[in-house]
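A.B. asks: Return atomic coordinates for the entry below.
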Amino acid sequence: MIPQRTRDLLDQAVEKQGLCGAALGVVDTDGRGETYGLGWAAREPEPLPLDEGTWWDLASLTKPLFTARELLRAVEEGLLDLDDPIEAHLPDLAWMQDTPLRARTLRQLLTHTAGLPAWTPLYTWGDAATIRARLLQEPWPLAEPGEIVYSDLGYLLLGTVLERTRGLSLRAFKLEEGLTFAPDPEHTAATERCPWRGRVLRGETHDENAWALGGVAGHAGLFGTLAGVLTQAEGLLRGGWLSPAAQAAATRPQAAGRSLAFVSAQPGWSGGSLCGGRAFGHTGFTGTGLWVEPERGLAWVLLSNRVHPSRHGTLDIQALRRAVGNTLLAAHG
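C.D. replies: Next comes the predicted model:
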């Protein structure tokens, strides 16, 4: 199921291109699966081997696998609707300000069409309480509604919506086996030698903004094992990830190149050019990704710590992701 050519590509990435470690998992519509792991959980401060139970920092895979999914579960229960304005759930948003942000919708936040900026260094603003308050009150410059701007800030707001809807902190949400917000550092793949925190990161989220908010936020903070993330991919491929109606809503196109939770197949996307028009997936900054190709009946997960020991390596992770997807699909009968 994992062809030799795919294994060779990953071997070359680890042995010659600076990738620290990687774990690939593939599953088909009949439930057959195969995995392949290689490299290291860490190279610094000392070499540490990978194993099947290694936790990986999933980075922005938090967005579809946790935040979007939990929003859709709340929709299933009638607790909110995707076309609710943001102010219906965050009435203190932009208090005493004349801004169209208050009237933009949860759907627009999910699809990155609410017009919010992509990112800002929230971790430089102060403590977690200050960041939470200022996130709601900052006079954000907005793009026109409908324009796609991939935004961590939008998912930070969605995380706040979830907390208020459920009356729980994000860390208190129940997660399925193989997913966690609190991995054992001794069994976690290292990410960056962080200049800000002054240490190699293991078992704490790589994302600075999520870390400053206590380690968990709507856009980052989730960790997963290969088996845990592959279970999510299998649910997306075979059904059962959500109710049929909610799962269809999560995966069908809603805006140009985007569904409610995922990125749709398009020229140049991370899943490779052999994917069909119904394929979808998502990636994470640390080197993670998940892809589903329903027309070919195949889903795959590639987890890596490509930011170890630094995010400024020379490996082209997007090219590797596309090559893995193309070789898997070419070999799938």
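A.B. asks: okay, CA-based contacts and neighbour counts for the rest of this
C.D. replies: Noted.
A.B. asks: Check which helices and strands the helix or strand where residue 232 lies sits against.
C.D. replies: The secondary structure element spanning residue 232 is helix 226-238 (assigned by DSSP states H and E). Applying 3 or more Cα pairs under 8 Å, 6 or more residues apart in numbering; DSSP states H and E, one finds that helix 226-238 makes contact with strand 21-28, strand 288-293, strand 298-304.
A.B. asks: Figure out which of the ones you listed is closest to residue 67.
C.D. replies: Within the helices and strands packed on helix 226-238, the stretch nearest residue 67 is strand 288-293; the backing value is 15.6 Å (Cα to Cα).
A.B. asks: Just want the most central residue of the chain.
C.D. replies: residue 61 (1.2 Å; Cα atoms, centre = their mean).
A.B. asks: Give me the three-state assignment for that residue.
C.D. replies: Classification of residue 61 using DSSP: H, G, I helix; E, B strand; the rest coil returns helix.
A.B. asks: distance of it from residue 301?
C.D. replies: Here residue 61 is placed at a distance of 11 Å from residue 301 (Cα to Cα, to the nearest Å).
A.B. asks: which residues are common contacts for those two?
C.D. replies: Common contacts of residue 61 and residue 301 (Cα atoms under 8 Å, 6 or more residues apart in numbering): 288-290.
A.B. asks: And the strands in the stretch 51-200 of the chain, which stretches?
C.D. replies: All strands of the stretch 51-200 of the chain, identified by DSSP state E, counting those that start in this stretch, fall at 56-57, 179-180, 193-194, 199-200.
A.B. asks: To compare with the earlier structure, here is another sequence to fold:
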Amino acid sequence: MIDAAFASAEAAIAEGRIPGAALGVVHADGRRAIRHAGMAALVPQPEVLTENHWFDLASLSKVIATTTMILALAEQGRIDLDRPLTDAIPDLRQYDVANAAERKLTFRDCLAHRTFLPAVEPIYTYGDDPDRLRAFVLQREWKHGPHVYSDINFIMLGIAFERLTGQPLSACPFGEGLSYGPPPGPAVATEACTWRGRVLKGEVHDENCAALGGATGHAGLFGTVAGVLDFAQGLLDGSGTTPFQLDAIRTPIRDHRTCGWEKKFAGWHGGDACSAETIGHTGFTGTGLWIDFERGIGWTLLTNRVHPTRHRETGILELRQTTGDAVIAAS
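C.D. replies: As a prediction, the model looks like this:
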């Protein structure tokens, strides 16, 4: 079954569109299969990809780490998702308490990307001190815009979590195969970064995350394909979540957005064959995770499509869609 589903990734590797890929499929009853092929790195030294390599999960950090931890705080009664972020960050826009729209944003707003905040901002260009940059995020008067998928939402959620718990995100425990970087094993290379002047390997690809210390609400998590599958199985069989959290991540808040995740919609990265009860998320480095609750199956496709540069067309959308459709067809 998984061989047919992995065929599109093998073709993309053979055609030179991506260096390497790993596909993992897991069922609610615990059955799983993994395939991998290609290269963990092309430059500066070639390195063959193995099942034990750690991928920079990029924005999968938003759902595997941040969403899970924020929902756990809500279930414990330490926050109310419909209360403003100022319950955790009272100094948010502290110089304009009466008028700042940021002070009215709720935890649920940020989880569902239901805010006026921009998609992204080159925060790393404003300095290199993580504490100062966190202050910049909190005190900046952000330009208002339409509801968009926004890294800033999750950077703020990460800061809120750190304030509430008194510990950095990097101190949070995860299961085997998931960790904030640097990972405790061989790492997949990402980009030859012009800002840092080197090929990134075992350090976070996202510039803002790196400048903010390497572990933020929007990025910084690394994982092996088995580690990501363990997380997926915990959602499928209930061992790694609770009814409260499952309801939150499966219930739409606006359009196809739930708390952290997105549900199936026309043209999404998860393909057309999955059921309407499928949630998923992707990461910029070439990662993705999808959970079909109706069929009791989850799959993760991990690639290093930004290696050695993001500035080329890799066909990642089509690859994700064809892979997802093939996984469902063979299930």
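A.B. asks: TM-score for these two?
C.D. replies: The TM-score (TM-score structural alignment, normalised by the length of the second structure) is 0.96; 328 aligned residues with a Cα RMSD of 1.3 Å.
A.B. asks: coming back round to it: counting neighbours, which of the shared contacts of residue 61 and residue 301 of the first structure comes out on top?
C.D. replies: residue 290 (27 neighbours; other Cα atoms under 10 Å).
A.B. asks: excluding its backbone neighbours, what's nearest it?
C.D. replies: Among residues not flanking residue 290 of the first structure along the chain, residue 301 sits closest, at 4.5 Å (Cα to Cα, 6 or more residues apart in numbering).
A.B. asks: Let me see the contact set for that neighbour.
C.D. replies: Neighbour list for residue 301 of the first structure: 23-26, 226, 229-230, 233, 288-291 [criterion: Cα under 8 Å, 6+ apart].
A.B. asks: What of residue 332 of the first structure?
C.D. replies: If a contact means Cα under 8 Å, 6+ apart, then residue 332 of the first structure has 1, 296 as its contacts.
A.B. asks: any idea how far it lies from residue 29 of the first structure?
C.D. replies: Taking Cα to Cα, one finds residue 332 of the first structure at 12 Å from residue 29 of the first structure.
A.B. asks: Check the burial of residue 196 of the second structure by counting its neighbours.
C.D. replies: 9.
A.B. asks: What's the local residue count around the nearest residue to residue 88 of the second structure once chain neighbours are set aside?
C.D. replies: Once flanking residues are discounted, residue 88 of the second structure sits nearest to residue 160: 5.4 Å by Cα to Cα, 6+ apart. By other Cα under 10 Å, the residues close to residue 160 of the second structure number 21.
A.B. asks: same question, residue 256 of the first structure
C.D. replies: With other Cα under 10 Å as criterion, residue 256 of the first structure counts 14.
A.B. asks: so how far is residue 208 of the first structure from it?
C.D. replies: Counting by Cα to Cα, the gap from residue 256 of the first structure to residue 208 of the first structure is 29 Å.
A.B. asks: Please apply the same query to residue 228 of the first structure.
C.D. replies: Residue 228 of the first structure is 24 Å from residue 208 of the first structure, where distance means Cα to Cα.
A.B. asks: ok, average deviation of the strand ranked longest in the first structure from the second structure?
C.D. replies: In the first structure, assigned by DSSP state E, the strand with the most residues is strand 33-42. Taking mean Cα distance after the TM-score superposition for the first structure, the mean distance separating strand 33-42 of the first structure from the aligned residues in the second structure is 0.5 Å.
A.B. asks: Please spell out which residues along that strand are buried.
C.D. replies: Going by neighbour count (16 or more other Cα atoms under 10 Å), the buried part of strand 33-42 of the first structure is 33, 35-42.
A.B. asks: what's the answer for stretch 289-304 of the first structure, then?
C.D. replies: The neighbour-count check on stretch 289-304 of the first structure (16+ other Cα under 10 Å) flags 289-294, 296-304 as buried.
A.B. asks: now do stretch 320-329 of the first structure
C.D. replies: Per 16+ other Cα under 10 Å, stretch 320-329 of the first structure contains these buried residues: 320-329.
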